[in-house]
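Enquirer: model this:
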Amino acid sequence: MNNVIVIVGPTAVGKTKLSIDLAKVFRSEIISGDSMQVYQSMDIGTGKVTATEKAGIPHYMIDIKRPDEPFSAAEYQVLVQTYIQEINQKNHIPILVGGSGLYIQSVLYDYDFSNRKRNIEITKMLEKRLKEEGIDVLYEELNHIDKEQAEKIHPNNYRRVIRALEVYESTGLTMSEYHKQQTTSPNYNHFIIGLEMDRKTLYNQINNRVDSMIQQGLIHEVEHLYKQGYADCQSMKAIGYKEIIPYLKGEIDLDTAIETLKRNSRRYAKRQYTWFKNKMDIKWYTISPEGNNPLPEIIQDVEQFFSETYNKLCYKRS
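Expert: This is a model prediction of the structure:
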């Protein structure tokens, strides 16, 4: 069975830095576990690792799609599982790092996305309702049927809303129940590292990160994409982009856009915590800006977990 180190946690908690630190120690290669970093020209708003930060370490699943191209968890799963195999064949251990819980879980537990074909008649009926009643009505219906799944879907993501309702109408199972049926056994020998932080401190980190994004040119980045005609693409519904578009349209002022972005980022972090705490077997480590560095403990725990396979790994200390 192939080996994988996984790093999860809420936005702005420090996952990228830890992945680089660990990759230097274990000569790893890094796979992004973020559903939005696959899109080109969406760098600042997605917190994409910079060329300098990469420190020469190979990174995968970044900048592989145009902003107007479709992308799904099923496609992500296939690509990442291929990379995991290739990296293990080189006697390196991949580090899967990110905050998109469903994407990461689909890889680790090998969700079967293909065996649940769409019911075309129900899908067309739901699409008709979408035109007549609007997305808000369908989203509220999903929230009533499957609150857990609704919390993972942005209200404007009509494709995923329709898909979740179609699964329920076709099978009588909610999408959450459908996923739980498929998470019985892991696909890899994996160790999951979870990073957590005092909630107030994390929220301050998020606020500061948004301010930093603005200083780095987030407004210009979103404006460039907007002028390229990507405003209505699914990629632009992501946090960091959808909040800025109303400002570009003159519908709100910049301060309101920034405060909305901070609020939505904090809410997203809370949802991420809830999801990871309930869905996966994770070893949690607390970090703080004041200097609490769990890296030595994490290295020791990773070494111990993979001790039986270390003779097969190309391993060195930095």
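
Enquirer: contacts and neighbour counts: CA atoms only from here.
Expert: OK.

Enquirer: which parts of stretch 154-171 are buried?
Expert: 155, 158, 160-168, 170 (16 or more other C-alpha atoms under 10 Å).

Enquirer: ok, which stretches of the stretch 1-150 of the chain are helices?
Expert: Using DSSP state H, counting those that start in this stretch, the helices of the stretch 1-150 of the chain run over residues 15-26, 51-54, 73-89, 101-108, 120-133, 135-145, 147-150.

Enquirer: can you check the stretch 151-300 of the chain too?
Expert: 158-171, 175-180, 199-216, 218-227, 245-248, 254-279, 295-305.

Enquirer: Of the ones you listed, which is nearest residue 120?
Expert: If you check each of the helices of the stretch 151-300 of the chain against residue 120 by C-alpha to C-alpha, helix 158-171 wins as the nearest, at 9.0 Å.

Enquirer: Off-centre distance for that closest one?
Expert: Relative to its parent chain, helix 158-171 has a centroid offset of 21 Å by C-alpha atoms, centre = their mean, to the nearest Å.

Enquirer: What degree of burial does residue 138 show, as a neighbour count?
Expert: By the criterion of other C-alpha atoms under 10 Å, residue 138 has 20 neighbours.

Enquirer: again, but for residue 296
Expert: Residues within reach of residue 296, counting by other C-alpha under 10 Å, total 10.

Enquirer: List the contacts of it.
Expert: Applying C-alpha atoms under 8 Å, 6 or more residues apart in numbering to residue 296 gives no contacts.

Enquirer: Report the contact partners of residue 35.
Expert: Residues in contact with residue 35 (C-alpha under 8 Å, 6+ apart) are 100, 103.

Enquirer: so how far is residue 175 from residue 169?
Expert: Distance, residue 169 to residue 175, by C-alpha to C-alpha, to the nearest Å: 10 Å.

Enquirer: How about residue 220?
Expert: Relative to residue 175, and taking C-alpha to C-alpha, residue 220 is found at 38 Å.

Enquirer: Here is a second sequence; please produce its structure as well for comparison:
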Amino acid sequence: MEELKKEKLIVLIGPTAVGKTKLSIELAKKLNAEIISGDSMQIYKGMDIGTAKITSDEMEGIPHHLIDIKEPHESFSVAEFQEIVRNLITDIHNRGKLPMIVGGTGLYIQSVIFDYQFTDNASNPEYRKTLEKQVSENGIDSLFKKLKEIDPVSAERIHPNNIRRVIRALEIVETTGKTMTEYVEGQKQELIYDVALVGLTMERGKLYERINKRVDLMVESGLLKEVTNFYSRGLRGCQSIQAIGYKELYAYLEGTLTLEEAINQLKQNTRRYAKRQLTWFRNKMDVKWFDMSLENGFKENFNEIYKYIAGKLGI
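Expert: Now for the predicted structure:
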């Protein structure tokens, strides 16, 4: 009987540029759903072009949540995402609609659908004070270098100047012997929702071609102006500026790359990120995959995906 009490949830995942936005809108219309962004960077106001944020026209009247909820200088954690999204899921259900998470930040989505606990159990105040002292005396560089060596996954997500998060990641390793990611994933993986987990994939060459075209379109649409706005406001050392599309153009604005080099690096980093996303989802979650490579196959794919969700959730 307990299974029947679980709230129903659709999760639509896949690499950047695979076609999640269009599909999610059509599904939401047919399923009377509201969409929760599962992207860790679309939460930031003003980061529109670089994060391929959905426009109000593209939403076609479908309510979207967790977009533009933070200022670019603010930090945002997995634990915060988990709390906000779980409350949203209940709220959407209470209004008689279906919640659908759409996005590509794997750990964030995992934190919601599995019974992960974010507590201070992995805590060592004495060690934390030692690290804080090191920072005050020698700066953050040596600590961040240490983090890169022992927990490269966290180091990639955390900005070198985000002292609090760098120290926290090192504290978890010191206390538990596990990296932050291992610590979270080592917990019991029990689904707390009745989930239809749908993944979109695409033949790699085609996906990379779409990514390159998307970057060109972003540049044509004013990405440099968007990034320059943040740069001229003095935004440095923020979590938001670590986003792909922003860090590369910051390097151009700082004079370490030419514009052409920055754009090429942006394309390369986006392709690598897409590859990492696919690997993550395939290794960490039990996903039902659908290939979006077929030309003119959208309608066929949509019908298959809708049928799978309806069957899985009994709706």
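
Enquirer: quick revisit: among the helices of the stretch 151-300 of structure 1, which comes closest to residue 59 of structure 1?
Expert: Nearest to residue 59 of structure 1 among the helices of the stretch 151-300 of structure 1 is helix 295-305 (20.3 Å), distances taken as C-alpha to C-alpha.

Enquirer: Quick one: distance of the closest one to the chain centre.
Expert: Relative to its parent chain, helix 295-305 of structure 1 has a centroid offset of 24 Å by C-alpha atoms, centre = their mean.

Enquirer: got it, and stretch 238-256 of structure 1?
Expert: For stretch 238-256 of structure 1, the distance to the chain centre is 22 Å (C-alpha atoms, centre = their mean).

Enquirer: do stretch 290-297 of structure 1 as well
Expert: 24 Å.

Enquirer: on that earlier part again, columns distance to residue 97 of structure 1 on top of the helices of the stretch 151-300 of structure 1, output as JSON lines?
Expert: Converted to JSON lines, these look like this (distance: least, C-alpha to C-alpha, whole Å):
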{"stretch": "helix 158-171", "distance to residue 97 of structure 1": "24"}
{"stretch": "helix 175-180", "distance to residue 97 of structure 1": "21"}
{"stretch": "helix 199-216", "distance to residue 97 of structure 1": "18"}
{"stretch": "helix 218-227", "distance to residue 97 of structure 1": "23"}
{"stretch": "helix 245-248", "distance to residue 97 of structure 1": "28"}
{"stretch": "helix 254-279", "distance to residue 97 of structure 1": "13"}
{"stretch": "helix 295-305", "distance to residue 97 of structure 1": "15"}
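
Enquirer: So for residue 220 and residue 175 of structure 1, which sits in the more crowded spot?
Expert: More neighbours surround residue 175 than the other of residue 220 of structure 1 and residue 175, with 22 against 14 (other C-alpha under 10 Å).

Enquirer: hmm, back to that, the helices of the stretch 151-300 of structure 1: which one's closest to residue 91 of structure 1?
Expert: helix 295-305 (15.3 Å).

Enquirer: so where is that closest one in structure 2?
Expert: Aligned using TM-score structural alignment, helix 295-305 of structure 1 spans residues 302-312 in structure 2.

Enquirer: how big is the offset of that stretch relative to structure 1?
Expert: Taking mean C-alpha distance after the TM-score superposition for structure 1, the mean distance separating stretch 302-312 of structure 2 from the aligned residues in structure 1 is 0.6 Å.

Enquirer: which parts of that stretch are buried?
Expert: Quick answer for stretch 302-312 of structure 2 (16+ other C-alpha under 10 Å): 302, 305-306, 308-309.

Enquirer: Over to stretch 287-300 of structure 2?
Expert: 287, 289-290, 292-293.

Enquirer: From the opening residue of that stretch to its closing one, how far?
Expert: Termini of stretch 287-300 of structure 2 sit 19 Å apart (C-alpha to C-alpha).

Enquirer: chain center to it, what's the gap?
Expert: 22 Å.

Enquirer: Same question for stretch 241-251 of structure 2.
Expert: 16 Å.

Enquirer: Just the terminal-to-terminal distance for that stretch.
Expert: Terminal residues of stretch 241-251 of structure 2 are spaced 11 Å apart (C-alpha to C-alpha).

Enquirer: Please name the spatially closest residue to residue 241 of structure 1 (chain neighbours excluded).
Expert: residue 222 (6.1 Å; C-alpha to C-alpha, 6 or more residues apart in numbering).

Enquirer: As TSV, the helices of the stretch 1-150 of structure 1 with distance to residue 274 of structure 1 would be great.
Expert: Conversion of these to TSV gives the following (distance: least, C-alpha to C-alpha, whole Å):
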stretch	distance to residue 274 of structure 1
helix 15-26	17
helix 51-54	29
helix 73-89	20
helix 101-108	10
helix 120-133	30
helix 135-145	17
helix 147-150	10
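
Enquirer: Out of these, which is the most enclosed?
Expert: helix 101-108 (a mean of 22; mean count of other C-alpha atoms under 10 Å).
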